[in-house]
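Q: Attaching a predicted model along with its sequence, questions to come.
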Amino acid sequence: MPTPKGRAAPENQLSTRFNLPARQAEGDWLDWAMQDWATEEGELPPLRTSVQIERPRTALNRNDSPDIPFDRSFNAYRGCEHGCIYCFARPTHAYHDLSPGLDFETKLFAKPTGPALLRAEFAKRGYRPDVLAMGTNTDPYQPIEARFRITRAVLELCLETRHPVAVTTKSARVLEDLPLFADLARLGLAAVMLSVTTLDPALARAMEPRASAPRLRLKAIAVLARAGVPVYVSVSPMIPALNDHELEAIMQAAAEAGAVHAITIPVRLPHEVAPLFEAWLDANRPDRKVRVLNAIRAMRGGRLNDHRFGARMRPQGEWGRLMATRFATARKRYDLNRFVAPLRTDLFTPPRLDERQGELFLTG
């Protein structure tokens, strides 16, 4: 069955992991496919994106995972219109009785009160600043950021309070906030990481259909670097037998654009992501399916995913050792392991809450 135009997930089956009944959402493209919507070329009408406003009680997420180099993060959105088929965050939609498939790409949640909640958190007596990570779950610069500007509001708050912030994205939309990043960087308060998975436009369009094209991500690296913003490249995820042959080429292109440091993480396929990825291979790379899945199993101890701390971010076996060796060699060759001073925490100044914000939190 064809994938909807402009989307990555080829199906929208709900998860039963939380004992929710498997069902098909009304208006789902699977219903349309049974009607006369398909064209002669087999294309289906593009799905519309809907956004629901979420009003959380807190906005700062804390973590103590030994695999992650930060202890706090903020996620402006749930779900991601970029639609990356391999996204490890897809299973979070199951908590909302939504599918990690197409629902994750089309039924989004925005948190417009998030910046105010962060302001209240920063203003708490005894709050100790450290790097605020953004883009750790879903992309802070996905297309709906143009409408909500939640990420921009957080950056403005960080500049006001001199709070360090690090952003990870696949979107050249990050350049819309270039003045903020430049001002933060001059104070030693900001770093940006661009994720580049492939230089092949066709593969990128199929695998991450609504993220910025690879050339635009490289351009974003160059513009940020020229503005004095420390820029990292995440060559992630590396998928053996699919995009891993591009590892060195991506690192070279990122270094030439101005990146100063590189990381790489092997593909992770937790919970519902594994069957979605298999279905994507059937639809987009059927000739490679067996080889890709066998290679993933070879670097994951015979499974498609290894959830254990200390192992989930590191490939194992011969595939893993080869990938690690290639990455280390390329990082040295292209000087992508340069020292970058840690973001500063000594400039932080707690914000003041205005009366309207005080009422918001008293009544929330």
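A: Yep, it's here.

Q: C-alpha only now, for contacts and for neighbours.
A: Will do.

Q: which residues sit in contact with the closest residue to H163 other than its chain neighbours?
A: Spatial nearest neighbour of H163, chain neighbours left out: F348 (5.4 Å); criterion: C-alpha to C-alpha, 6 or more residues apart in numbering. For F348, the contact set (C-alpha atoms under 8 Å, 6 or more residues apart in numbering) comprises 129, 161-163.

Q: gap between F348 and R128?
A: 9 Å (C-alpha to C-alpha, to the nearest Å).

Q: do F88 as well
A: 30 Å.

Q: More neighbours: those two, which one.
A: The neighbour comparison of F88 against R128 (other C-alpha atoms under 10 Å) goes to F88, with 19 against 11.

Q: How about the secondary structure of that one?
A: Per DSSP: H, G, I helix; E, B strand; the rest coil, the secondary structure class of F88 is coil.

Q: Who are the contact partners of it?
A: 268-270, 273.

Q: here comes the other one, which I'd like you to weigh against the first:
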Amino acid sequence: MPRPTLNDSKTYPDLEQQPAPQATVAEPRRRGRGAGLNMSGRFERLATEAFDDGWDGLEDLPAFKTSVQEERARTIITRNASPDLSFDRSVNPYRGCEHGCIYCFARPSHAFMGLSPGLDFETRLFAKPNAAELLERELSRPGYTVRPIAIGTNTDPYQPIERRYKIMREVLEVLDRCNHPVAIVTKSALVARDADILSRMAERNLAKVALSITTLDRKLCRAMEPRASTPSKRLEAVKALSDAGIPTSVMIAPVIPALTDSELESILEAAHEHGAAEAGFILLRLPLEVSELFRDWLVRERPDKYRHVMSLIRSMRDGKDYDAKWGERMRGKGPYADQIARRFQLAAKRLGLNTRRRKLDSEQFISPQKGGVQLDLFGS
């Protein structure tokens, strides 16, 4: 396949057409949200769509408001066997995410709840108040093998509702008592609230934190990640955690070609200046409904960039919006993908990032049953 160019409509002729399979929700109803669509979930037998029939009925529809439903989960540790991931287990205190990042690859998971990956994902949230209790129970099971638990790999554990529910803090308290290693990824400066627990764990080489920073452009961030912390607040959190002795890194996730990839070096420089010791990146992923949501967002927010962004994405995904192949879904392939990877490597090397990858300690674990939750039958 020839490498597409900005003016090459023959390679991807559909790029000339703006995507309009769904009616965009009126701006007053979605103000402060990332998605412009609220399509029905892919498992639903019937699809519904609001439209203006000329009688001004849409003007009477209320704005989308955040609602939280408490979910009594039955299990809390999720396992995976992906060769692309550095962890094999994770914990998700919440379903859905109020941050509203338009590119979030977790959006399709809301379809399993009978809800839309669009506006429902960022407004109809689920909290798991029994997460810490379940975690303690699962860690105490006979034969449990210790490896670092990743948190924030699906929806953000420090999204705004965490201020009220404090589920993430309760989870950390369990991990701290058990000497269990944890790796956190977040887009929220709220993570600095738990620096007291994380610093204690870091002293035992049991914790590390990654702040995800996509852009340093405050205006673009507001449009793309409407309810996440501003880039400057995230960098302040990097410094606060680093100053507290907590190993901190920055994830440029995702890198969006022709929109944010020009900032790659400047983000790494800012991360280094604020105390980050490691860094990583992930290329934009558009699985399932995320593709339609992202393309609709591009047409609304960056119409002049639409053809260029999508052309480059497809040049790295075998002509598709997304390719889920192991080894390629995080990085893409082709000349442009190689260029992004090489730029990252050179900048990280120049700044002294990633000179030593920290491996968390899994040898200090104390099962909850041996640590006071349940008395040992024979004592010690």
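A: Looks like it arrived, so ask away. None of the values given here were measured: they were computed from a predicted structure.

Q: Can you calculate the TM-score here?
A: TM-score of the superposed chains, computed with TM-score structural alignment, normalised by the length of structure 1, equals 0.91; 346 aligned residues with a C-alpha RMSD of 2.1 Å.

Q: quick revisit: nearest to G320 of structure 1 among the contacts of F348 of structure 1?
A: For the contacts of F348 of structure 1, the minimum distance to G320 of structure 1 (C-alpha to C-alpha) is 35.9 Å, reached by P129.

Q: Under the alignment, what does the closest one map to in structure 2?
A: When structure 2 is aligned by TM-score structural alignment, the residue opposite P129 of structure 1 is V146.

Q: By neighbours, which of the contacts of F88 of structure 1 wins?
A: Among the contacts of F88 of structure 1, L269 has more neighbours than the rest - 26 neighbours, counting by other C-alpha under 10 Å.

Q: give the contact list for that residue.
A: Residues near L269 of structure 1 by C-alpha under 8 Å, 6+ apart: 86-88, 277, 304-305.

Q: Could you report the neighbour count for the alignment partner in structure 2 of C84 of structure 1?
A: Aligned by TM-score structural alignment, C84 of structure 1 pairs with C101 of structure 2. Per other C-alpha under 10 Å, the neighbour tally for C101 of structure 2 reads 24.

Q: Excluding sequence neighbours, find me the nearest residue to C101 of structure 2.
A: For C101 of structure 2, ignoring the flanking residues on the chain, the nearest one in space by C-alpha to C-alpha, 6+ apart is E225 at 4.2 Å.

Q: Just give me the match in structure 1 for the one you found.
A: In structure 1, the residue paired with E225 of structure 2 is E208, using TM-score structural alignment.

Q: quick one: the helices in the stretch 251-364 of structure 1?
A: 273-284, 289-299, 317-333, 355-363 (DSSP state H, counting those that start in this stretch).

Q: no, scratch that, I was asking about the stretch 151-300 of structure 2
A: Counting by DSSP H, counting those that start in this stretch, the helices of the stretch 151-300 of structure 2 are 162-165, 167-178, 195-203, 218-224, 231-243, 264-273, 289-301.

Q: just so I know, which of these lies nearest M251 of structure 2?
A: Among the helices of the stretch 151-300 of structure 2, helix 264-273 comes nearest to M251 of structure 2, with 9.2 Å by C-alpha to C-alpha.

Q: Which residues does that closest one contact?
A: Taking C-alpha under 8 Å, 6+ apart as the rule, helix 264-273 of structure 2 contacts 213, 215-216, 235, 238, 249-250, 252, 255, 279, 343-344, 347-348, 351, 353.
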